[in-house]
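Q: here you go, sequence then predicted model.
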Amino acid sequence: MKILHIANFGFNKQGAHFYCTDRKISAGLTENGHFVYDFSFRDMARMGTIFKTKKLGANWANKEVLKVVDNLEPDLVLVGHSDLMSPNVLKEIKQRYPQTKIAFWYVDWLCEEPKSSFIYDFLPYADAIFCTTGGELLKQYKTDNKKVAYIPNMVNSAVESLRQFEKDNYANELVFLGTIEKNSLREKFIFDTAQNLGIKMKCFGTFENNSVYGSEYIKVLSQSRMGLNYSRRNDIELYSSDRIAQLTGNGLLTFCPNIPNFNLLYTDDELVYFENAQDLLEKFKVYSEDINLSRSVAKKGWEKTHRAYNCKRVTKFMLETIYGDTCSEKYEWASYVY
């Protein structure tokens, strides 16, 4: 097929976010044998005005989308995030090319109404919607004529290429990478954990420590044995940030809170689940001292991530869902298709 992929590829980031989901989706679709034309909506919007402001240039970018559609006549238009895109563009595509399928993906949580409310505007024109949140928050987008489905955070073996469980020497015993909101519960949890572990834990992007991106981000992972996956909220069904894929996909032993139903994706011999801060500290001590156990769990988590959540397999699931095909294999998250 010819696929037009409209997402926020971040050309203005100069490659600092090369491991983000949008590029993995395009790579997966290509691996499945399709031609993918990438359209970076926010970057095009910035090009649409001399002020280089995406909101002011959004109208121009919307017109550019229709020009690309006319030139390409895609079989599928896949939209990721792109909150500045007008739903009227999708309406126009449906009118001009009624056989073209339209689908939407979203890899942030769905509990922030102002941030995700634009999805409702896309609903009348989308044949399928995919999100990294499951349960009732996902079901809210279900209508009679379209499917909504959960998708896991995905990896690309050319990006998540480390095998940390094979190494013997590490500069960092445990790392946390992520920007934390001031005076939040997550800030307190990470701060208390770091205080208790001392030099055994290093944080990046928090407590006045600089964030790392691009090759520096990968360098930190390459120096680390274990990683902490802790999102802003950890009580949302099946939701985790893409940190889970970056940690497990690079072979770090990954500590993860008991996210509701996350054991559908990873068993307790593939991740180290914890209930609270004290449980995390106790389990860290066990895995820090038992190197063989640590390597075993890290390796199994790495194997699960690359086998089950690689971008080729996840995008194959997306295409099968969009076109109503019978699933070609048993996907771990298949019960979350509504």
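A: Here it is on my side, so go on.

Q: going by C-alpha atoms from here, please, whenever you check contacts or count neighbours.
A: OK.

Q: how close does residue 267 get to residue 160?
A: 21 Å (CA to CA, to the nearest Å).

Q: those two: who's more crowded?
A: residue 160 (22 against 15; other CA atoms under 10 Å).

Q: who's in contact with the more buried one?
A: For residue 160, the contacting residues are 246, 249-250, by CA atoms under 8 Å, 6 or more residues apart in numbering.

Q: what do you get for residue 256?
A: Listed by CA under 8 Å, 6+ apart, the contact set of residue 256 reads 228-230, 271-274.

Q: and it, that's in a helix?
A: No. Read with DSSP: H, G, I helix; E, B strand; the rest coil, residue 256 is strand and lies in no helix.

Q: could you pull out the strands in the chain for me?
A: In chain order, the chain shows strands spanning 2-7, 35-40, 76-80, 101-106, 128-131, 147-150, 172-177, 201-204, 224-228, 253-257, 272-274, with DSSP state E as the criterion.

Q: identify the residues contacting the first one?
A: Right, strand 2-7. 22, 26, 34-41, 69, 72-82.

Q: buried residues in it, which are they?
A: 3-7 (16 or more other CA atoms under 10 Å).

Q: one more structure, for comparison:
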Amino acid sequence: MTSLRSRRILHIANFGYKAKGVYLHAMAAKFSNGWTRAGHNVIPFSDRDIARWAGFFGHRKWGVGPANRILLEVARNTAPEIIALGHADVIAPETVAELRRMLPGVKVLQWNIDPIFKEDEASSHDNIRRVLSKIDVVDATFVTTPGAPLAPFALPGKIAAFIPNAVDPSIERYRIFANASPGHDIFFAAGSGRFTRFHCGQHRLVDDLASDLVNARPEVRYYWAGVLGAPLVFGPGYDEALNDCWGGLNISRRNDYYLYSSERIAHYAGNGLVTFIDRANGYQDLFDEDSLAFYSTEDELYEQIARLKRDEAARRAMAEKGWRRYHELFDAAILGQYMIDVVEGTHNPARYPWPTVYTG
């Protein structure tokens, strides 16, 4: 059979049917869309949902075995050339090993967008364990932290690589910089205001960060979600909240790891918000100073917010430039093809301005 550039990809991830569609910005959907736009045939397999459907009384734990057996049937019927696992906790390593026996020559990758900071055991220990649980049966592992944190996954014969937070133009579909009169200024969402963040060189509670912002710049109209007692927002409500602001605070769990960020950076920059980001993240290596709002101290953050609130032309220009650059670098079609090239051993690091495969 003639070898074609197009690949058939079995994508095993959480596509969120239980949540009834509220996770509109899910990375699983972006990667599937990106592979499709890059010319590949994607077969989605929502492991957690299938386990629920197959389990007694809709309980996922009773459906784990059936979900693994169904996956083997799907693979047998579709004969994928690439299998991609995204946080596929329902699928056992033994099932992946059986897939490899069934499909000689298949390439298997896993992607993970949760933090892997050794210094932060509470948020990272379980995630590192989950990634390592399948390391023996995959060819390549992609995580959103480059450099030394990849070392545990770079075992002999295995590839460990950085994957940035993707944008997809059908998901990050807004040009918020074109909004003339938003109802608020600055957006920030967190799972809880009682979580800590390592920000500007120190550990801070999210609620304390927010309170200090309000005290330093009381004239700014903040849109909090999950912060200072404000409710979280999801689905279309999340998009509406972004569209009601001109800027977003990109404050991740840690802000001192090179190029690490939560996926909120894609939501903000990808939709055309001014994105405020700690210089310790290192994104100034990829973005000009007038495309993201960089700061090194919290006082500088306060000044940046005040300056851009006063200067509508400057903030709209910055937001548009950051939006264009983010889509240029991190479109899901580009990242999807990058993942295929890496797992197949054909990628050229010189094509990408970010660190790719970890080499020690």
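A: Here it is on my side, so go on. Everything numeric here is computed off the predicted structure, so don't read it as measured data.

Q: still on that earlier bit, can you say which of the contacts of strand 2-7 of structure 1 are buried?
A: 22, 26, 35-41, 69, 73-82.

Q: residue in structure 2 paired with residue 213 of structure 1?
A: In structure 2, the residue paired with residue 213 of structure 1 according to TM-score structural alignment is residue 234.

Q: you'd agree that match is up against residue 22?
A: Yes. Using CA atoms under 8 Å, residue 234 of structure 2 is in contact with residue 22, at 5.9 Å.

Q: can you add distance to residue 141 of structure 1 and give the strands of structure 1 back as CSV?
A: Below are the strands of structure 1 laid out as CSV (distance: least, CA to CA, whole Å):
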stretch, distance to residue 141 of structure 1
strand 2-7, 20
strand 35-40, 25
strand 76-80, 16
strand 101-106, 11
strand 128-131, 8
strand 147-150, 7
strand 172-177, 31
strand 201-204, 35
strand 224-228, 31
strand 253-257, 27
strand 272-274, 30
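
Q: out of these, nearest to residue 185 of structure 1?
A: When the strands of structure 1 are compared by CA to CA, strand 253-257 sits nearest residue 185 of structure 1, at 13.9 Å.

Q: so the closest one corresponds to what in structure 2?
A: Strand 253-257 of structure 1 maps onto residues 274-278 of structure 2, going by TM-score structural alignment.

Q: cool, stretch 13-28 of structure 1 as well?
A: Using TM-score structural alignment, stretch 13-28 of structure 1 pairs with 19-34 in structure 2.

Q: buried ones in that stretch?
A: Across stretch 19-34 of structure 2, burial judged by 16+ other CA under 10 Å covers 22-25, 27-34.

Q: quick one: what's aligned to residue 74 of structure 2 in structure 1?
A: Under TM-score structural alignment, residue 74 of structure 2 pairs with residue 68 in structure 1.

Q: any idea how many residues pack against that match?
A: Taking other CA under 10 Å as the criterion, the count of residues near residue 68 of structure 1 is 14.

Q: give me every residue that touches the residue nearest to residue 51 of structure 2 when sequence neighbours are not counted.
A: Closest residue to residue 51 of structure 2 apart from its sequence neighbours, by CA to CA, 6 or more residues apart in numbering: residue 63 at 4.2 Å. Residues counted as contacts of residue 63 of structure 2 (CA under 8 Å, 6+ apart) are 50-56.

Q: what do we get in structure 1 for residue 63 of structure 2?
A: In structure 1, residue 63 of structure 2 lands on residue 57 (TM-score structural alignment).

Q: got the contact list for residue 107 of structure 1?
A: So residue 107 of structure 1 contacts 21, 81, 131-133, 153, 241 (CA under 8 Å, 6+ apart).

Q: at 7 Å instead, please
A: The contact partners of residue 107 of structure 1, by CA atoms under 7 Å, 6 or more residues apart in numbering, come to 131-132.

Q: re earlier: which among the buried residues of stretch 19-34 of structure 2 gets closest to residue 217 of structure 2?
A: Among the buried residues of stretch 19-34 of structure 2, and counting by CA to CA, the member closest to residue 217 of structure 2 is residue 25, at 30.3 Å.

Q: give me the number of residues near residue 171 of structure 2?
A: Neighbours of residue 171 of structure 2 (other CA under 10 Å): 17.

Q: that one contacts residue 23, correct?
A: No. Judged on CA atoms under 7 Å, residue 171 of structure 2 makes no contact with residue 23 at a distance of 10.7 Å.

Q: any idea how far the nearest residue to residue 326 of structure 1 once chain neighbours are set aside is from residue 142 of structure 1?
A: Leaving aside its chain neighbours, residue 326 of structure 1 sits nearest to residue 320 (6.8 Å; criterion: CA to CA, 6+ apart). In this view, residue 320 of structure 1 and residue 142 of structure 1 are 17 Å apart by CA to CA.

Q: and what of residue 92 of structure 1?
A: Distance, residue 92 of structure 1 to residue 142 of structure 1, by CA to CA: 22 Å.

Q: looking at these two, which is more packed in?
A: Neighbours were counted for residue 92 of structure 1 and for residue 142 using other CA under 10 Å; residue 142 has more, 16 against 13.

Q: the more buried one touches residue 148, doesn't it?
A: Yes. The criterion here is CA under 7 Å, and residue 142 of structure 1 meets it with residue 148 at 5.8 Å.

Q: mutual contacts of those two, please.
A: In contact with both residue 142 of structure 1 and residue 148: residue 338, using CA under 7 Å, 6+ apart.

Q: the aligned residue in structure 2 for residue 204 of structure 1: neighbour count?
A: Alignment note (TM-score structural alignment): residue 204 of structure 1 maps to residue 225 of structure 2. By other CA under 10 Å, the residues close to residue 225 of structure 2 number 21.

Q: quick one, what contacts residue 225 of structure 2?
A: Taking CA under 7 Å, 6+ apart, we find residue 225 of structure 2 in contact with 188-190, 231-233.
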